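> Let's see this in three dimensions:
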Amino acid sequence: MAHTSSPAPAPSPARRPVAGLLLAAGGGRRLGGRPKALLDFRGRPLVENAARVLREGGCDPVHIVLGAAAGAVRERADLAAYETAENPDWARGMGSSLRVGLASLAGTGAGAALVSLVDQPGIGTAAVARVIAAYERGADLVAAAYGGRRGHPVLFGARRWEAVAAGAAGDRGARAYLEENEADLTLVECADVAEPYDIDTPRDLFRLASPGAARADEGR
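The predicted structure is shown next:
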């Protein structure tokens, strides 16, 4: 059973830095083929906001996995402060992007990878910082939780990357690995500082104009 984090002593200076890994390769099939990385958010491509959140939340370096319309994303978005990797098999699902992203982190010296999704603008720096804080207290498999339910971002210690990549398939990403290793998982409650909604369909686009807003029919 996953356990919930609690206050602990100050972080150890021996812990290696956390790399941010942003999965931004999706083609937005349910959005009519509009790549999610290029959706407008406060006048800029959505990918810029997601990458900034990782950096400001405490991740360094930050790597971004691109896929659909990768050339257009590089042209329109200011990603100069980040490393990018391209997933030619992005249409095969999130698992392929996770593998590309973890491979790109080899040699960075990072002690962990914090994985975030480009289409969740309701998750900000506070949630990222809380997950990193759990790692700094000694955990190496951590996920944000919302009302006790696992969500993003998710952090994997470097020793786990090979196994995570091996099990990543389709749109399940690391779900199978997390389920198999639930006993090791530290959940960090973030419902008070973030909202884990996705921008998946045209009905969700209103959230880009008003982050945190609720649908009139939500909850019915």
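
> Please count neighbours and contacts with C-alpha atoms only from this point.
Noted.

> Check which residues of the longest strand along the chain are buried.
Scanning the chain for the strand with the most residues, using DSSP state E, yields strand 149-157. For strand 149-157, burial by neighbour count (16 or more other Cα atoms under 10 Å) applies to R150, G151, H152, P153, V154, L155, F156, G157.

> now swap in stretch 101-113 and tell me
G101, L102, S104, L105, A110, G111, A112, A113.

> Let me have these in a markdown table, adding distance to R175 as columns.
Output for the buried residues of stretch 101-113, formatted as a markdown table (distance: Cα to Cα, whole Å):
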| residue | distance to R175 |
| --- | --- |
| G101 | 16 |
| L102 | 15 |
| S104 | 20 |
| L105 | 20 |
| A110 | 22 |
| G111 | 21 |
| A112 | 17 |
| A113 | 15 |
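
> where exactly do the helices run in the protein?
Applying DSSP state H to the chain gives helices spanning 46-57, 70-76, 94-104, 125-136, 161-167, 175-180, 206-209.

> Is it possible to get a markdown table of those that adds distance to R15?
Shown next, in a markdown table, are the helices of the chain (distance: least, Cα to Cα, whole Å):
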| stretch | distance to R15 |
| --- | --- |
| helix 46-57 | 17 |
| helix 70-76 | 33 |
| helix 94-104 | 19 |
| helix 125-136 | 6 |
| helix 161-167 | 17 |
| helix 175-180 | 22 |
| helix 206-209 | 36 |
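
> Please give the structure of this sequence too, so both can be compared:
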Amino acid sequence: MIPVEQTVLALLAAGKSKRFGDIGSKLDEMFLSRPLGLHVAVTLEDVPFKERVAITNGCEIDFAAHRFTIIPDHDPDRDMASAVRLGVERARDAGAAAVIIALADMPRVTATHIYRLLDAADGPSAVVASSNGRYPSPPVLFGAARFDEVLAIRDDQDARDMIRAGVHVVTNEQELIDVDTPEELEQLRALVHAPEARR
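Just a heads-up that it's a prediction; the model follows:
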């Protein structure tokens, strides 16, 4: 187990939302009466992380109001892992025992699941991913001994291989819903009978 008080939460909110269409940021779209990208921040607000940082670019959400340090990713297109590296760099500089990488477009992640990731971490070399029982996904925990390895990643396949080789904590598939398209957001709204769902 790695203590939450020694762990940095890095919330990735810097994507361009290309699959969502020309809307600015999908994270500003409303879901259950608050911006889609704010749900994880609010859900984890009382978890006593060593530090919480939001890697942002383009969305209008005030993560600072929820005790996040804002780290702008001015060039999120340079490669898919750029925001991850910014979060891991912050965790390394803070002397954290681990970093948890979470995505702002996964609005149903729970604090209970985050604690389960921490419980499954067996030391500084830990890599612990979430899973729906078929494949791993974020949120993902990296122990401090893996920070340099993560920072060296430039290829998506290297990241996937690293995560596949780690420990996987299975949770309800609906908790790991990742909203990438307008259709997926509408399906999620319908699933939970959100007031924004189309009639």
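
> before we move on, the earlier item: what is the longest strand of structure 1 packed up against?
In this structure, strand 149-157 of structure 1 makes packing contacts with strand 112-117, helix 125-136, strand 141-146, judged by 3 or more Cα pairs under 8 Å, 6 or more residues apart in numbering; DSSP states H and E.

> residue contacts, D79 of structure 2?
R154 (Cα atoms under 8 Å, 6 or more residues apart in numbering).

> rewinding a little: please identify which of the buried residues of strand 149-157 of structure 1 is nearest to L79 of structure 1.
P153 (20.3 Å; Cα to Cα).

> how near is that closest one to A126 of structure 1?
11 Å (Cα to Cα, to the nearest Å).

> And for G167 of structure 1?
29 Å.

> Equivalent analysis for V188 of structure 1, please.
With Cα to Cα as the criterion, V188 of structure 1 and A126 of structure 1 are 11 Å apart.

> Compare those two and say which one has the larger neighbour count.
Higher neighbour count among V188 of structure 1 and A126: V188, with 26 against 18, using other Cα atoms under 10 Å.

> now that one, nearest residue through space, not along the chain?
A144 (4.8 Å; Cα to Cα, 6 or more residues apart in numbering).

> Residue in structure 2 paired with the one you found?
The alignment partner of A144 of structure 1 in structure 2, by TM-score structural alignment, is S130.

> so its match makes contact with E173?
No - between S130 of structure 2 and E173 there is no contact, the gap being 10.0 Å when judged by Cα atoms under 8 Å.

> Go through the helices of structure 1 and name the closest to L117 of structure 1.
helix 46-57 (7.6 Å).

> for that closest one, packing partners?
Secondary elements touching helix 46-57 of structure 1 (3+ Cα pairs under 8 Å, 6+ apart): strand 18-24, strand 62-66, helix 125-136.

> for the ones you listed, which one sits closest to L46 of structure 1?
strand 18-24 (9.4 Å).

> And the closest one, what does it pack against?
helix 46-57, strand 62-66, helix 94-104, strand 112-117.

> Quick one: residues contacting the residue nearest in space to the middle of structure 1.
Centroid check for structure 1 by Cα atoms, centre = their mean gives S116 as the closest residue, at 0.4 Å. Counting by Cα under 8 Å, 6+ apart, S116 of structure 1 makes contact with G20, L21, L22, L23, A50, H152, P153, V154.

> so what corresponds to the third one in structure 2?
Residue correspondence to structure 2 (TM-score structural alignment): L22 of structure 1 is matched to L11.

> so its match touches E51, yeah?
No - counting by Cα under 8 Å, L11 of structure 2 stays clear of E51, with 11.0 Å between them.

> Those two - which one has more neighbours?
Neighbours per residue, other Cα under 10 Å: of L11 of structure 2 and E51, the larger number sits with L11, 28 against 20.

> Next, work out how far apart the more buried one and L191 of structure 2 are.
For L11 of structure 2 relative to L191 of structure 2 (Cα to Cα), the value is 24 Å.

> Please apply the same query to L12 of structure 2.
Taken as Cα to Cα, the span from L12 of structure 2 to L191 of structure 2 is 24 Å.

> Looking at these two, which one has more neighbours?
For L12 of structure 2 versus L191, neighbours defined as other Cα under 10 Å are more numerous around L12 (24 against 11).

> measure the more buried one to T56 of structure 2 for me?
Relative to T56 of structure 2, and taking Cα to Cα, L12 of structure 2 is found at 7 Å.

> can you tell me which residue in structure 1 aligns to E29 of structure 2?
In structure 1, E29 of structure 2 lands on L39 (TM-score structural alignment).

> Hmm, that match is touching A50, no?
No - using Cα under 8 Å, L39 of structure 1 is not in contact with A50; the gap is 11.6 Å.

> Looking at those two, which is more packed in?
More crowded of L39 of structure 1 and A50, by other Cα under 10 Å: A50, with 25 against 19.

> residues contacting that one?
With Cα under 8 Å, 6+ apart, A50 of structure 1 has these contacts: L22, S116, L117, V118, Q120, P121.
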